[in-house]
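Engineer: Predicted model follows, preceded by the sequence.
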Amino acid sequence: MIAPSRWRTIAVLLSVIFGLLFSLPNVLPQKTLDSLPGFVPKQRLNLGLDLQGGSYLLLEVDTNALRVEKLTNLVEDVRTTLREEKIDFTDLGQVGGAVSVRITDPAQLTAATNLLRRSVGAPLAGSTTGRDVTINTSDDQRIGLVFSEQALVAESGKAVEQSIEIIRRRIDELGTKEPDIRRQGIDRIVVQAPGESDPEKLKDIIGQTAKLTFQMVDDSVTPEEAAAGRIPPGSQVLPSEEGGALLVKKRALVTGEMLTDASQAFDSQTGEAIVNFRFNGQGARRFGDATAQNLGKRFAIVLDNRVISAPVIQSAITGGSGQISGNFTPESANNLAILLRAGALPAPLSVEQQQTVGAELGADAVQAGKISTAVGFMAILVFMLLSYGFLFGGISVIALLVNGLLIVATLSVTQATLTLPGIAGLILTLAVAVDANVLIYERMRDEFRAGRPVLSAMDAGFSRAMTTIIDANVTTILAALIMFQFGSGPVRGFAWTLSIGVLTSVFSAVVVTQFLLSIWFRRVRPKTLPIV
């Protein structure tokens, strides 16, 4: 087993080259790194929030607002469905978390109930026949519609997951590298943005719902009548950026979900900042049809329930693109474009907690991590040299250095985020790696003292210690995997570094040590072990 082999030589040489090549960018100045050829690896370790500073936000998804919005949409769906089939109704509205409507003609009650059961709502997830809306009738010709609790819970969970993805896209647009965004509990989201020192800017970008809709202005009543409360069914009053309020239809012609692109630009005539947008095929058709059917009328561009512009439709807009203006600054127009590109949040977010970690504190943590790693390495070096001499102790230290190179290179290649707990995992890995060398050397001592020749004792030392080494490392990596699966950010960073370290330490403590000892034995042909 100790005899040199081709595969062991190739494996050790490739691992050393890999470790040096991918660890080198972490010690080179940025200017030197930029001047290197394109094929040279340039990935560096990504430092976490606690090491380079940044912003921390704890957000809560307002699932109650989501339920209210779903009920509002259900009211409009019922109104549209019954009107299209010319079924007379009254008293349509929300009552105690449900939607209620009274059918005027008793003879149409059964037809209306069957129509709503077919047309309103959507299939329930995980069910082949059920729907997310339950419909019941009462004696006074009234139909009640309510969302099932299963559908509401599923919708809330979907909203949280969708919010995480939208937040990630918005932060990516800011250029923040390796943000850590994860769900906490039922309806909370933790956001860690390393390198982003302004939490207010972060809140402005990710906290806006950015729900964009295009709705027709309702001119059937005068502004005075609308202000007096005489609002037609199917319409609502929204505040306007141009001052006052505006009466608009609740039904949206086109929504922001149909946008494919948005960008900040400047109006060629006025020079003011604007936002250009473009619809997908479905949005372009709907927008073109709506503008063709409403020539001379106004439509409202609504962002988060506030009218930012209400132009008159002069001609059909069939190109699928347009622009939004509204007293924007270049920065606010660019922020709006970022929000529209990333998509609208399915529900409002509220900030429950925010923290800022300064770059100086992160630099202190990095320095402390370097010192602790150096102290740990020196302690291991002294212990191994005193216990096993300069030859065997030195070989174990060389294997340990290869192990460190492999860990840093792997973290750089995978672009994993290194945190302060991750540094703790790195130090623990160094101790575990040396533990394997101690087991191997002590077994060699026992076998040589029992009368075995040097080569036989060295072979037995590796072969008989492997069971213990594998058992110890398998249990460690299983514990690390459990921590990674169920832990939060810092715990996951510790578990990820520890998992990588377990794999590289077994390789370095066994394969690299075997390779170096085989070279020594082949050249020296010793009659005794230096560690006895």
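Structural biologist: Now that the structure is in, tell me what you want to look at. Computed from a prediction, not measured in an experiment: that's the story for all the values here.

Engineer: switch to C-alpha atoms for all contacts and neighbour counts from now on
Structural biologist: OK.

Engineer: Asp239: how many residues sit nearby?
Structural biologist: Quick fix: residue 239 is Pro, not Asp. In terms of burial, Pro239 registers 15 neighbours under the definition other CA atoms under 10 Å.

Engineer: What of Thr429?
Structural biologist: Neighbour tally, Thr429, other CA under 10 Å: 25.

Engineer: likewise Asp471?
Structural biologist: By the measure other CA under 10 Å, the count of residues near Asp471 is 10.

Engineer: how close does it get to Val307?
Structural biologist: Counting by CA to CA, to the nearest Å, the separation of Asp471 from Val307 is 66 Å.

Engineer: again, but for Asp289
Structural biologist: For Asp289, the distance to Val307 - CA to CA - is 22 Å.

Engineer: List the contacts of the residue lying closest to Val307 once chain neighbours are set aside.
Structural biologist: Closest residue in space to Val307, ignoring its immediate chain neighbours: Ser240 at 4.5 Å, by CA to CA, 6 or more residues apart in numbering. Taking CA atoms under 8 Å, 6 or more residues apart in numbering as the contact definition, Ser240 lies against 246, 306-309.

Engineer: can you tell me which of the residues you listed are in helices?
Structural biologist: Secondary structure from DSSP state H places none of these in helices.

Engineer: Presented hereafter is structure B, for comparison with structure A:
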Amino acid sequence: MRANQKRLIVTVVVFVVALLPLLIPHGSAPAGSSFIDKLAANIKLGLDIKGGALLEYQMLTDVSDQEMDALADRVIEVLRARLDAAGFTEATVEKVTTGISFGEDIPPVRVRVQIPGITDVSRAESLVGKTGRLYFADVLAIETSVSTPSIPAGMSLEISRRKLQGAEPYWVKELHYGEYVGGVQNNTWYFISPKVSIGSSYAELDGSVVTDAKPLVNNQPRPGQGRFMVSLKFSSEGAKTFRDITSVKSTYADTDMKKRLAIVLDDRVIIAPLVQSQISDGNAVIEGLNSIEEAKEVSILVGSGNLPVDL
């Protein structure tokens, strides 16, 4: 056999082997699709063909360019975890350092996210752009109002005392504020303190000590409990703090506001339940969510960690 014939055979074999991944249907085409549709599903299409969302963010910070570069790496790590957890495995997250030619005052380091195939761009923006800051807080008052309520009467001394401890209270909205349920608009506000009182001292508990967060569906909820929730697992340090907090709060009467512990995400109260007993095993549950999609989003935002900077 001539040398050029051998080279031709080798070339054809290599070409066929290279095509095998595309010729074997293993894509995500719907059931009942034709053979050609199944082959097409093997090919990952970019935004120019498949469509989708392209989001580019600048980091709101005054740090040096070198520090900004390191911040971008951490942002990319968090966003990659969020997108993977949400099922957007084809999405790309990259650092952009090219200059701006049209004169706008934009930082030299930015983060670009491309999500092929997504049709709900607002969902992508919500998932990517939220800070995901989770923390636990004392509840000092609950009111219903269409605007920010006034400071509750008779609370000046309590506010001054907490201010000295770096725990000055403020009003935040309930997670579903403004939404209508059964024809009634939710206008609930919570007056919260970001540090939790434990006797004469204060404890701080936030998402940095959460090691795992998963969405749950409770098919047999108790009255008023709701079906959709998120389970949280704390680190050993967080579990100890959570035990100390629940140990104190469980001693108050149900009518005492001190018995409540607010779980807050991005300055929205998800739920503020009464603490009925001490919790020592480092596990907690966030209830009061309206759907499994909302439970998934909360678990992703909490479980992927906080963004180190606002976008």
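Structural biologist: Thanks, I have the structure now. Because the structure is predicted, anything quoted here is derived from the model rather than measured.

Engineer: ChimeraX command to pick out the buried ones of the contacts of Ser240 of the first structure?
Structural biologist: To isolate the buried subset of these in ChimeraX, counting by 16 or more other CA atoms under 10 Å, use the following:
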select :246,306,307,308,309
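
Engineer: What is the nearest of the contacts of Ser240 of the first structure to Phe486 of the first structure?
Structural biologist: Arg306 (41.1 Å; CA to CA).

Engineer: Just list the residues touching the closest one, thanks.
Structural biologist: Neighbour list for Arg306 of the first structure: 238-241 [criterion: CA under 8 Å, 6+ apart].

Engineer: any idea what it aligns with in the second structure?
Structural biologist: Structural alignment places Arg306 of the first structure opposite Arg268 in the second structure (criterion: TM-score structural alignment).

Engineer: before we move on, which element is Val190 of the first structure in?
Structural biologist: Under DSSP states H and E, the secondary-structure element containing Val190 of the first structure is strand 188-194.

Engineer: Now that strand on the second structure. Mean distance?
Structural biologist: Superposed on the second structure, strand 188-194 of the first structure shows a mean distance of 1.3 Å to its aligned residues (mean CA distance after the TM-score superposition for the first structure).

Engineer: Adding secondary structure, write the contacts of Arg306 of the first structure out as a markdown table.
Structural biologist: Conversion of the contacts of Arg306 of the first structure to a markdown table gives the following (DSSP: H, G, I helix; E, B strand; the rest coil):
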| residue | secondary structure |
| --- | --- |
| Leu238 | strand |
| Pro239 | strand |
| Ser240 | strand |
| Glu241 | coil |
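
Engineer: hey, where'd the strands end up in the stretch 301-450 of the first structure?
Structural biologist: All strands of the stretch 301-450 of the first structure, identified by DSSP state E, counting those that start in this stretch, fall at 307-309, 321-328, 349-357, 417-418.

Engineer: So for Ile171 of the first structure, which of those strands sits nearest?
Structural biologist: Put simply, out of those the one that sits nearest Ile171 of the first structure is strand 349-357, at 15.1 Å, with distance taken as CA to CA.

Engineer: So which bits of that closest one are buried?
Structural biologist: Going by 16+ other CA under 10 Å, strand 349-357 of the first structure has these buried residues: 349, 354, 356-357.

Engineer: ditto for stretch 467-475 of the first structure
Structural biologist: 469, 473.

Engineer: Likewise for stretch 135-154 of the first structure?
Structural biologist: For stretch 135-154 of the first structure, the buried set under the neighbour-count rule, 16+ other CA under 10 Å, comprises 135, 137, 141-147, 151-152.

Engineer: same thing with stretch 230-239 of the second structure?
Structural biologist: Applying a neighbour-count criterion of 16+ other CA under 10 Å, one finds 230-234, 238-239 buried in stretch 230-239 of the second structure.
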